[in-house]
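**Q** Provided below for reference: sequence and predicted model.
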Amino acid sequence: MTDSSPAAEPTRAEVDNLAGATLLEFGASWCGHCQAAQPAIRSAMQLFPQVRHIKIEDGKGRRLGRSFHVKLWPTLIFLKEGIELTRLVRQSQAQELNDSLQSITAP
């Protein structure tokens, strides 16, 4: 698993060109919903070590979140070859998270 919080968020063009399976996690460090989701996300990511996980600090003036029309946190966007296949917003069911990760890793 690659879990990164880049100092500078990637551009939309960089995200669109990502190879393989990627989970974009939009949120904020102070967000209670984001904090509550972390154990489930960490657990699911352990089952899918081949998925790139990019945490993006979102908020006012953050272009990447706006380009994905992120409104609530956390928003999890599941990409395969840079294309969004599904998303979860304020996900609460571990099975939904696992199913979404499975969808981007399936051949």
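**A** Arrived safely.
**Q** okay, CA-based contacts and neighbour counts for the rest of this
**A** OK.
**Q** where along this protein do the helices fall?
**A** When assigned using DSSP state H, the helices of the chain occupy the ranges 12-16, 32-47, 63-67, 94-105.
**Q** Surely Phe78 touches Leu23?
**A** Yes. Under the criterion of CA atoms under 8 Å, Phe78 is in contact with Leu23, at a separation of 4.8 Å.
**Q** Got another one to weigh against that:
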Amino acid sequence: MEEAKRDGKIVIANFSATWCGPCKMIAPLYRELSEQYPSLMFLVVDVDELTDFSTSWDIKATPTFFFLRDGQQIDKLVGANKPELQKKIVAVVDSIPVSEK
């Protein structure tokens, strides 16, 4: 998070779990998107490994995706909705000034 803040990168944090079927279903797309948009920082947070951290983000369902700019939430998506995830990422990328892409 500190690195993203320093570099001015938008972070997409995927709160997921190894036992979560929808998380497994969307994981390949999430990986693909991380390769497609190197100007963003993609993180995966295992809610079972980082319980306290996940609780501090008030995670009620997995997967939950947070979109963060300068450590502040700018968007959120709950559930493995592939078209919606792609749409939100494109919107975030479109919001980045051309000089930073």
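**A** Noted; the coordinates are in hand. What you see is a predicted model; the values in this text were computed from it and never measured.
**Q** Got a TM-score for the two of them?
**A** The pair, once superposed, lands on a TM-score of 0.75 when counted by TM-score structural alignment, normalised by the length of the second structure; 92 aligned residues with a CA RMSD of 2.2 Å.
**Q** Have a look at Phe78 and Leu23 of the first structure and say which one is more surrounded.
**A** With neighbours defined as other CA atoms under 10 Å, Phe78 of the first structure and Leu23 compare such that Phe78 has more, 27 against 23.
**Q** The aligned residue in the second structure for the more buried one and Trp19 of the second structure, how far apart?
**A** Structural alignment places Phe78 of the first structure opposite Phe67 in the second structure (criterion: TM-score structural alignment). Counting by CA to CA, to the nearest Å, the separation of Phe67 of the second structure from Trp19 of the second structure is 23 Å.
**Q** What count of nearby residues applies to the counterpart of Ser100 of the first structure in the second structure?
**A** Alignment note: Ser100 of the first structure maps to Lys88 in the second structure; criterion TM-score structural alignment. Using other CA under 10 Å as the criterion, Lys88 of the second structure is surrounded by 15 other residues.
**Q** before we move on, what about the one 3 residues further on?
**A** Other residues lying near Ala91 of the second structure total 11 when counted by other CA under 10 Å.
**Q** Look up how far Ala13 of the second structure lies from it.
**A** Relative to Ala13 of the second structure, Ala91 of the second structure is positioned 16 Å away (CA to CA).
**Q** ok, now Gln72 of the second structure?
**A** 12 Å.
**Q** of those two, who's got more company?
**A** Under the criterion of other CA under 10 Å, the comparison of Gln72 of the second structure against Ala13 puts Ala13 first, with 19 against 12.
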